[in-house]
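Engineer: what shape does this take:
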Amino acid sequence: MLGLSQADLGVILGLLVPKDPSDPKPVGQQTVSRWEEGVNGHGEPPYWVQDALPGILDRIGQVQEALARWTAPFLRGLDPDADGIVHVPTYRSDKAFARAFPKMAGWPASIWNNAVVRTADSLDDGREYQFDLIR
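Structural biologist: Below you'll find the model as predicted:
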């Protein structure tokens, strides 16, 4: 629904509702998978996640909306190369994303990547976009 992988949701859970606020850690991808699949009696998230989930989903939505508003002018500001292709930075790792956007440190790169792809698809400006992965 949000365009996030299980691993990315685990990162965001660790960021927004750490089990131990003094030592926040991401929730593992396998744990999120067990919650979704109901494997071995682990069919639902623990109370601390369940209680916070509506707020988490709202916060993720707010971040995605803010990025969508920001990425349109960002994309329009990129100049095409000699072949007329606009090169859009996307990020292979969360670390590379945090280096490029320090204020977004802790958020997964996929949230940016998703925003720029959706925005480029929605722009009707006749330009050709290429998404370049940055390590």
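
Engineer: from here on, contacts and neighbour counts on C-alpha atoms
Structural biologist: OK.

Engineer: which element is residue 113 on?
Structural biologist: helix 109-122 (DSSP states H and E).

Engineer: right, and the helix or strand after that helix?
Structural biologist: Following helix 109-122 in sequence, per DSSP H and E, is strand 128-134.

Engineer: tilt between that following strand and helix 109-122?
Structural biologist: Angle, strand 128-134 to helix 109-122, by axes from the mean of the first three to the mean of the last three Cα atoms, to 10 degrees: 170 degrees.

Engineer: list the contacts for residue 131?
Structural biologist: By Cα atoms under 8 Å, 6 or more residues apart in numbering, residue 131 lies in contact with 87-90, 117.

Engineer: want to put them side by side, so please do this one too:
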Amino acid sequence: MTNTIDGFTFGNPLEPSDIIALAHHHKKQLDEAIFHQEIHLGHYCLEQRKRVHDYTQTLDPAAKAEFYRYYDGELKRIAVIDEEHPDDAEGGLSVFTIFIVLAVIAAILYFGVVQNVVS
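Structural biologist: Predicted coordinates:
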């Protein structure tokens, strides 16, 4: 049995390297689609998943589970490795920075408003 998804041919038994290559191809396609305004990413991703789903319906349950284990596992792995958006990039402000900003605001209010009202 030989089937093709997006130009990738899968034989029987399934080769993990082929499944991983398909996951990387789909991730690359999604990354490129981000820059095209005419493409709705939700629909695009659903179309990819639909093609994968249609293919896996032809597999026996054990092969289907193996396919998804490699495919989903690789997509999760490469989604975590994103050098452009590291995990700590959205950590927010530190407590120290907030206190510095509040101290500067307090100094401005004191010297700009309170001192003029008192004198």
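
Engineer: can you give me the TM-score here?
Structural biologist: Once superposed, the chains reach a TM-score of 0.30 (TM-score structural alignment, normalised by the length of structure 2), with 59 aligned residues with a Cα RMSD of 4.6 Å.

Engineer: ok, back up a step: pipe the contacts of residue 131 of structure 1 into a markdown table and attach secondary structure and distance to residue 128 of structure 1 per row.
Structural biologist: Output for the contacts of residue 131 of structure 1, formatted as a markdown table (DSSP: H, G, I helix; E, B strand; the rest coil; distance: Cα to Cα, whole Å):
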| residue | secondary structure | distance to residue 128 of structure 1 |
| --- | --- | --- |
| 87 | strand | 9 |
| 88 | strand | 10 |
| 89 | strand | 14 |
| 90 | strand | 16 |
| 117 | helix | 12 |
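
Engineer: nearest to residue 13 of structure 1 among the residues you listed?
Structural biologist: residue 90 (22.5 Å; Cα to Cα).

Engineer: how close does the closest one sit to residue 7 of structure 1?
Structural biologist: 18 Å (Cα to Cα, to the nearest Å).

Engineer: repeat that for residue 87 of structure 1.
Structural biologist: On the measure of Cα to Cα, residue 87 of structure 1 and residue 7 of structure 1 end up 27 Å apart.

Engineer: wouldn't residue 75 of structure 1 be in contact with residue 120 here?
Structural biologist: Yes: using Cα atoms under 8 Å, residue 75 of structure 1 makes contact with residue 120 at a distance of 7.4 Å.
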